[in-house]
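Novice: compute the structure for the input listed below.
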Amino acid sequence: MKSINLKLSLLLFLLFLAAWQQNAFAQKPLAPGEQPQLTVDRQGTVRVVFGEKDKIFYSVSKDKGNTFSKPVLVGEVKEMHLGMTRGPQLASSKDYSVVTAIDKKGTIHAFRLTHKTSQWEKIKNVNDAEASAPEGLISIAADDKNNFYAVWLDLRDNNSNNICFATLKENSGWSKNKFVYRSPEGHVCECCKPSVVVKENRVSIMFRNWLKGSRDLYLTSSSNGGETFSDSQKLGNGTWPLKGCPMDGGGLTIDARNNVHTAWQRDGQIYYAQPGQPEQMIAEGRSVGMSGTLLTWEKGSDIMIKPLNGTPQKIGEGTALKVYEFTDKSILAVWEKDNHVVFKRI
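Specialist: Prediction:
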């Protein structure tokens, strides 16, 4: 009888532990909203921004994403682009965070948070040509010296989208805009979001090109903080002839050794590649992203995650997944589900 009671007690304990773990790591609601963006600074402060109609909201976590503050209003952008990778973008440096958002006329608005005061302010617009970014697709990044970098689709030349770039220094406004790539066939892929990553003086930009009817991913890099860029280099060996835009710009990271890693979709398949090397097929899916050594994508309504040397894992259902891996190997995931922003520790 004692043996039976002991086994029963152990079984109940294991069931309780399993239920506790499931609850502890279940997804939690943050707020109504769409298209969340996620950053983590040197001090481990987690910041999330997202859009709700024409408003931009911000929330912060001091405990690795276990709990978040009540969202506060960053600003409002009339007729803001929101959805399908369009929406507020976020980057954080040592002392500041910057948010950009594009209205449907093509103006790139910007807001800056001073970490010390926790105050947001509206700053100079990013684009220096009126209504030049109506496609609404932009990415931003920051370095450790409070410099910010932006890359977007811009059609000021011949009404065709090409890859435009600007920087923001701590004590000045956004720099004069410049094109880092113009397609010899007039335009790049018309509605795929470009990516930018920064490490020290290295700035790398990835974009989906349009050449000879194919829509492949290309990379250009700078070794001097964005002053000059290399010739663009095609990623992977295969090609994707396609008449329409896939609306899938891929993901891009730089590791501690300054190696560039990319992940992207081609014809419904997810590939990983480093510059100058053959691509590796990972899975089937779309809406690809990268954060550190983590690959993310969508497979139907499922959102997936995979370490470079690990196995794929479903972490929920929804879209617009953003992730971050902490030094203890725990992972924070933030995404959109049913017009709400949700989060989960893994």
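
Novice: going forward, measure contacts between C-alpha atoms and count neighbours the same way
Specialist: Fine.

Novice: just the helices in this structure please.
Specialist: 2-24 (DSSP state H).

Novice: look up how far residue 251 lies from residue 174.
Specialist: As judged by C-alpha to C-alpha, to the nearest Å, residue 174 and residue 251 stand 25 Å apart.

Novice: have a look at these two and say which one is more surrounded.
Specialist: With neighbours defined as other C-alpha atoms under 10 Å, residue 174 and residue 251 compare such that residue 251 has more, 27 against 20.

Novice: quick check: chain neighbours aside, which residue is closest to that one?
Specialist: Nearest residue to residue 251 in three dimensions, chain neighbours excluded: residue 289, at 4.0 Å (C-alpha to C-alpha, 6 or more residues apart in numbering).

Novice: and for residue 73?
Specialist: residue 57 (4.6 Å).

Novice: for the one you found, what are its contacts?
Specialist: 49, 50, 51, 71, 72, 73, 74, 75 (C-alpha atoms under 8 Å, 6 or more residues apart in numbering).

Novice: filter those down to the buried ones.
Specialist: 49, 50, 51, 71, 74, 75 (16 or more other C-alpha atoms under 10 Å).

Novice: can you give me the distance of the closest residue to residue 52 other than its chain neighbours to residue 313?
Specialist: With C-alpha to C-alpha, 6+ apart as the criterion, residue 52 has its nearest non-adjacent residue at 4.6 Å, and that residue is residue 33. In this view, residue 33 and residue 313 are 25 Å apart by C-alpha to C-alpha.

Novice: can you check residue 209 too?
Specialist: Taking C-alpha to C-alpha, one finds residue 209 at 30 Å from residue 313.

Novice: which one of the two has more residues nearby?
Specialist: Per other C-alpha under 10 Å, whichever of residue 209 and residue 313 has more neighbours is residue 209, with 28 against 13.

Novice: now do that one against residue 240, distance only.
Specialist: The value you get for residue 209 to residue 240, if C-alpha to C-alpha is used, is 11 Å.

Novice: what sits in contact with each of those two?
Specialist: Common contacts of residue 209 and residue 240 (C-alpha under 8 Å, 6+ apart): 215, 216.

Novice: ok, residue 202 - how many residues close by?
Specialist: 17.

Novice: report the contact partners of it.
Specialist: By C-alpha under 8 Å, 6+ apart, the contact set of residue 202 is 221, 222, 223, 224, 225, 226.

Novice: for it, which non-adjacent residue is closest in space?
Specialist: residue 223 (4.5 Å).

Novice: I figured the one you found hits residue 203, correct?
Specialist: Yes: between residue 223 and residue 203 a contact is recorded at 6.6 Å, counting by C-alpha atoms under 8 Å.

Novice: please give me the structure for this one as well, since I'd like to look at both together:
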Amino acid sequence: MKKLASLLLLAGVAFSSNALAGEKTVSRTEVQPATQPQLAADLNGEVWLTYGHAEAILVRRSGDGGETFGEPIKVATLPSLALGMRRGPRIAVHGDHVTITAIGDELVSFHSGDGGRTWSAAVTINDVATSAREGLHDLATAPDGRLFVTWLDLREGAMMVCGAESVDHGRTWSKNEPIYRSPDKSVCECCHPSATFDAQGNLAVMWRNSIAGSRDLWMATRAAGAREFSVARKLGQGTWKIAGCPMDGGRIVAYGHGRFGSVWQRAGEIYFTADSGSEVLLGRGKQPVAVVCDGKVFACWQDGPNLVTAQLGQGAAAKHASNAKFATALALPGGGLLVAYEQAAETNPPGIVIERW
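Specialist: Purely as a prediction, here's the structure:
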């Protein structure tokens, strides 16, 4: 833990004796039936939840920082909606503008300019038909409201990482750009990519690569105002030789001023890397996510059937929920943390749980 603490302090992350993983749950909301939750918030603390059910894309709004949510609003029915294993809708919020992206036959966006009351028709983002059919993507929002979407793309036959940008809240999108092509035919075919802006508008994109049998996480960054991405770099010191896709893409954390960390899985173990690139083992598991909240790095992941949580640098992870998976976490602008995850119950249809800590 001393090594982890030093890495986080170098990244500008503070510590507290009160681990987020041990703080009291302020509120708990259950939504059924629902799957693959994602969260977003505006600068005023208004929170949005999106999720899928069958071929329906739905959203709910919270005006009290995620303690309660309103009735569901149906954004659209999307034939062949990709849903499950990190496939599903993504959401971005900037003022009254709310944007949803999702993949059916194509990668599409839906826009609302009136706080989610009405929604546009679908706008196709990928400019080669069916090239986004693997169904894995991510959506990031810059401080000025610009949007960046990244996805796994098959337009050249082998899987590569592509991206596109919108300056009008998803009404229109730029020409698709290749972010990364593996020198060994294809990136990992079924691990979701991630994209994150920091507070200064710097952008990071992360994906699982596939080179000579090694399936490790890689990252490329783009400075605010720049047009080109950096040369991609491998994350961590170790490598994972595996003959197949682990279907687990990890998550980026933004420290600010162009510094990014990440949390990800290798061979059934969860690692954290700070901006320096050094890796630290957090525990056993899969499907990790992480976020910087109130100056602390909070992480959660699946360990068998359980969701476990940890504040980095504050001891071992603790069990939080049973039969829980595919968590997402959101740091609220005014402080505090929201966590949403799928949870199966014996007598109820599968649903999602949203908790404020």
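
Novice: could you get me the TM-score between them?
Specialist: TM-score for the superposed chains, counting by TM-score structural alignment, normalised by the length of structure 1: 0.88, backed by 322 aligned residues with a C-alpha RMSD of 2.0 Å.

Novice: gap between the residue nearest to residue 202 of structure 1 and residue 168 of structure 1?
Specialist: According to C-alpha to C-alpha, residue 223 of structure 1 stands 17 Å off from residue 168 of structure 1.

Novice: who has more neighbours out of those two?
Specialist: The residue with more neighbours, out of residue 223 of structure 1 and residue 168, is residue 168; 19 against 16, by other C-alpha under 10 Å.

Novice: nearest residue to the more buried one in space, please, no chain neighbours.
Specialist: residue 174 (4.5 Å).

Novice: which residues does the counterpart of the residue nearest to residue 202 of structure 1 in structure 2 contact?
Specialist: By TM-score structural alignment, residue 223 of structure 1 lines up with residue 223 in structure 2. Residues in contact with residue 223 of structure 2 (C-alpha under 8 Å, 6+ apart) are 201, 202, 203, 229, 258.

Novice: rerun at 10 Å
Specialist: 197, 200, 201, 202, 203, 204, 229, 230, 257, 258 (C-alpha atoms under 10 Å, 6 or more residues apart in numbering).

Novice: any idea what the third one aligns with in structure 1?
Specialist: Under the alignment defined by TM-score structural alignment, residue 201 of structure 2 is paired with residue 201 of structure 1.

Novice: what's the burial count for that match?
Specialist: 13.

Novice: tell me how far it lies from residue 242 of structure 1.
Specialist: Noted for residue 201 of structure 1: a distance of 35 Å to residue 242 of structure 1, by C-alpha to C-alpha.

Novice: again with residue 253 of structure 1
Specialist: From residue 253 of structure 1 across to residue 242 of structure 1, the span is 26 Å (C-alpha to C-alpha).

Novice: isn't residue 146 of structure 1 up against residue 200?
Specialist: No: Residue 146 of structure 1 is beyond contact range of residue 200, at 11.2 Å (criterion: C-alpha atoms under 10 Å).

Novice: so these two - more neighbours on which side?
Specialist: Each of residue 146 of structure 1 and residue 200 has its neighbours counted (other C-alpha under 10 Å); residue 146 has more, 16 against 13.

Novice: burial measure for residue 212 of structure 2, as a count.
Specialist: 11.

Novice: residue 233 of structure 2 now?
Specialist: The burial count for residue 233 of structure 2: 13, using other C-alpha under 10 Å.

Novice: show me the contacts for the counterpart of it in structure 1.
Specialist: With TM-score structural alignment as the criterion, residue 233 of structure 2 lines up with residue 233 in structure 1. Taking C-alpha under 10 Å, 6+ apart as the criterion, residue 233 of structure 1 is in contact with 206, 217, 218, 219, 220, 221, 275, 276.

Novice: try 7 Å
Specialist: Contacts for residue 233 of structure 1 (C-alpha atoms under 7 Å, 6 or more residues apart in numbering) come out as 218, 219, 220.

Novice: what about residue 250 of structure 2, distance to residue 167 of structure 2?
Specialist: Taking C-alpha to C-alpha, one finds residue 250 of structure 2 at 27 Å from residue 167 of structure 2.

Novice: neighbour count for these two, which is higher?
Specialist: Higher neighbour count among residue 250 of structure 2 and residue 167: residue 250, with 27 against 14, using other C-alpha under 10 Å.

Novice: and the nearest residue in space to the more buried one that is not next to it in sequence, how far is that from residue 189 of structure 2?
Specialist: Among residues not flanking residue 250 of structure 2 along the chain, residue 264 sits closest, at 4.2 Å (C-alpha to C-alpha, 6+ apart). With distances taken as C-alpha to C-alpha, residue 264 of structure 2 is found 16 Å from residue 189 of structure 2.

Novice: what's the local residue count around the spatially closest residue to residue 111 of structure 2 that is not a sequence neighbour?
Specialist: In space, and not counting its chain neighbours, residue 111 of structure 2 is closest to residue 99: 4.6 Å by C-alpha to C-alpha, 6+ apart. The local packing of residue 99 of structure 2 (other C-alpha under 10 Å) involves 25 other residues.

Novice: next: residue 21 of structure 1.
Specialist: Residues lying near residue 21 of structure 1 (other C-alpha under 10 Å) number 11.

Novice: the one 3 residues further on now?
Specialist: In terms of burial, residue 24 of structure 1 registers 14 neighbours under the definition other C-alpha under 10 Å.

Novice: kindly report the same for the one 10 residues further on.
Specialist: Residue crowding around residue 34 of structure 1 was assessed by other C-alpha under 10 Å; the count is 29.

Novice: over to residue 178 of structure 2?
Specialist: Residue 178 of structure 2 has 14 nearby residues by other C-alpha under 10 Å.

Novice: got it, and the one 3 residues further on?
Specialist: Residues lying near residue 181 of structure 2 (other C-alpha under 10 Å) number 16.

Novice: which residue sits closest to it, ignoring its sequence neighbours?
Specialist: Nearest one to residue 181 of structure 2, counting by C-alpha to C-alpha, 6+ apart, is residue 160 at 5.0 Å.
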